[in-house]
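1. output the structure for:
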Amino acid sequence: MYQGAVQELIDELGRLPGIGPKSAQRIAFHILDADPEDMKRLADAIRIVKDKVKFCKICFNVTEQETCNICQDPRRDETIICVVEESKDIVTIERTRSFRGRYHVLGGAINPIGGVGPEQLHIRELITRLGDEKIQEIIIATDPNLEGEATATYLARMLKSIGIKVTRLASGLPVGGDLEYADDVTLGRAFEGRRSLVG
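-> The predicted model follows:
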């Protein structure tokens, strides 16, 4: 539709996750209209993050050092590892202030249609970490979707023989939700994960 640099920018923006053609066009024109200094700072921030940020050699969280702040923190519980799909999941869990253990980032989820198998994830590195006698529990915190469930099932089966306790985050009805709006899978999970209110 457009020519040259503008169309190239729209095409590149459209390759970002969650950005469709119309959003890409809006962002491109925002960039064109924006203050050049603001856009220079944005471009510099993108370049710097690509140059400086790497993955923690222990858990594969994003960091600017060899190991991330969580792996360096001696106050974290070394006996529990929470397995997540992406680094952004760690931020979500940390906001709850409910977990004080360590993490392991898989780098995605099993998705045969998308060409992602167990060998493309950081599962081998997780098994290596389990050689440490301190680890007593693995919490699987993959997304409650088809790929996340497939990954959780694969991990649970594989870890069963190691003799370490394997748990999965509970899923079900959200606080403040209405039963009539819950889908069948969510309601089924809520029944499976029910807990006693007395004693």
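2. every contact and neighbour count from this point should use C-alpha atoms.
-> Fine.
3. which residues are in contact with stretch 131-140?
-> Stretch 131-140 is contacted by residues 78-84, 152, 164-169 when judged by CA atoms under 8 Å, 6 or more residues apart in numbering.
4. residue contacts, residue 7?
-> residue 1.
5. what helix or strand is it on?
-> Using DSSP states H and E, residue 7 sits within helix 4-14.
6. which stretches in the chain count as helices?
-> Remark: helices of the chain, listed N- to C-terminal, are 4-14, 21-33, 36-52, 69-72, 87-96, 123-129, 146-160, 184-192; assignment by DSSP state H.
7. export these to CSV and tack on distance to residue 106?
-> Output for these, formatted as CSV (distance: least, CA to CA, whole Å):
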stretch, distance to residue 106
helix 4-14, 26
helix 21-33, 29
helix 36-52, 20
helix 69-72, 16
helix 87-96, 9
helix 123-129, 6
helix 146-160, 10
helix 184-192, 24
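8. nearest to residue 173, of these?
-> The stretch from those with the least distance to residue 173 (CA to CA) is helix 184-192; that distance is 5.9 Å.
9. okay, buried residues for the closest one please.
-> 186, 187, 190 (16 or more other CA atoms under 10 Å).
10. ok, stretch 94-104 next?
-> Going by neighbour count (16+ other CA under 10 Å), the buried part of stretch 94-104 is 100, 101, 102, 103, 104.
11. repeat for stretch 75-95
-> Under 16+ other CA under 10 Å, the buried positions of stretch 75-95 are 78, 80, 81, 82, 83, 84, 85, 86, 87, 89, 90.
12. second chain to compare with the first, below:
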Amino acid sequence: MEYPSRLIENAVGEISKLPGIGKKTALRLVLHLLKEPEGTTAELTEALTELRTKIKYCKDCHNISDDEVCNICASHRRDRSIICVVEDTRDVLAIENTAQYTGLYHILGGVISPIEGIGPSELNIDQLLQRIENNKNEVKEVIFALSPTMEGDTTAFYLTKKLRQFGVKISTIARGIPIGGELEYTDEITLGRSILSRTAYQQD
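-> The predicted structure is shown next:
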């Protein structure tokens, strides 16, 4: 594709690196920004810069936050006896949108995947174990809300062995979610029912 300006070409190249955006879509966005007042681009640039420089992660659950402790962990309305273990922030947003869960979360930052070179040490597993150890008189149940994939099941299997020492109840969301599907793409009704009808995690 020929571009009328090297500056446009550079901008298109950077924007097209975003997931789901090809060169044509990136070009439309760039041309749109050129038509907008210069202040609009400046505001977008400032917002993205602040995103990268000022964003924080909750010291308890590792959720994205503006403060040291996220709004969920800081809320006195949450049930602190339940911790829902998820892969990333997108899963927290999906579950919160169901309005069916009132406990706390713990974000692993991914799942165990030997093929991709991701082992337990690359995830927030030790932090989860330490969190339960520090609150062992309060935490009664840990829910696995991991995508029903081989990697998700491997991670749940590993966590189950590690959590046995604490004597907490271990459950997993009901498999109303398609096998091999991604949690973030599941509709809110199915996801909400899966949380409510969770079952005890069985380790084969």
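13. residue 57 of the first structure maps to what in the second structure?
-> For residue 57 of the first structure, the aligned position in the second structure is occupied by residue 59, per TM-score structural alignment.
14. typo on my end, it should be residue 140 of the first structure
-> Counting by TM-score structural alignment, residue 140 of the first structure corresponds to residue 144 in the second structure.
15. neighbours around that match, how many?
-> Counted with other CA atoms under 10 Å, the neighbours of residue 144 of the second structure add up to 28.
16. for residue 132 of the first structure, same thing?
-> Using other CA under 10 Å as the criterion, residue 132 of the first structure is surrounded by 11 other residues.
17. in TSV, list the buried residues of stretch 75-95 of the first structure along with distance to residue 43 of the first structure.
-> Formatted as TSV, the buried residues of stretch 75-95 of the first structure follow (distance: CA to CA, whole Å):
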residue	distance to residue 43 of the first structure
78	39
80	39
81	36
82	34
83	33
84	30
85	28
86	24
87	23
89	26
90	26
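18. which strand in the second structure has the most residues?
-> Here the longest strand in the second structure is taken by residue count, with DSSP state E as the criterion, and it is strand 79-86.
19. which residues touch the residue minimising distance to the centre of the first structure?
-> Computing the C-alpha centroid of the first structure and ranking residues by CA atoms, centre = their mean puts residue 86 first, at 2.3 Å. Residue 86 of the first structure makes contact with 61, 105, 106, 107, 108 under the criterion CA under 8 Å, 6+ apart.
20. how close does it sit to residue 167 of the first structure?
-> When CA to CA, to the nearest Å is applied, the distance between residue 86 of the first structure and residue 167 of the first structure equals 18 Å.
21. same thing with residue 82 of the first structure?
-> With the distance defined as CA to CA, residue 82 of the first structure ends up 9 Å from residue 167 of the first structure.
22. same question for residue 115 of the first structure.
-> From residue 115 of the first structure across to residue 167 of the first structure, the span is 27 Å (CA to CA).
23. which of those two has more neighbours?
-> It is residue 167, of residue 115 of the first structure and residue 167, that has more neighbours when counted by other CA under 10 Å, with 14 against 8.
24. aligned to that one, what sits in the second structure?
-> For residue 167 of the first structure, the aligned position in the second structure is residue 171, judged by TM-score structural alignment.
25. try residue 66 of the first structure
-> For residue 66 of the first structure, the aligned position in the second structure is occupied by residue 68, per TM-score structural alignment.
26. check contacts around that match.
-> For residue 68 of the second structure, the contacting residues are 56, 57, 58, 59, taking CA under 8 Å, 6+ apart as the criterion.
27. narrow those residues to just the buried residues.
-> In the contacts of residue 68 of the second structure, burial by neighbour count holds for 56, 58, counting by 16+ other CA under 10 Å.
28. any chance of the contacts of residue 68 of the second structure in TSV with distance to residue 199 of the second structure as columns?
-> Putting the contacts of residue 68 of the second structure into TSV (distance: CA to CA, whole Å) gives the following:
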residue	distance to residue 199 of the second structure
56	33
57	30
58	28
59	29
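29. quick one: which of the contacts of residue 68 of the second structure is nearest residue 127 of the second structure?
-> residue 59 (9.4 Å).
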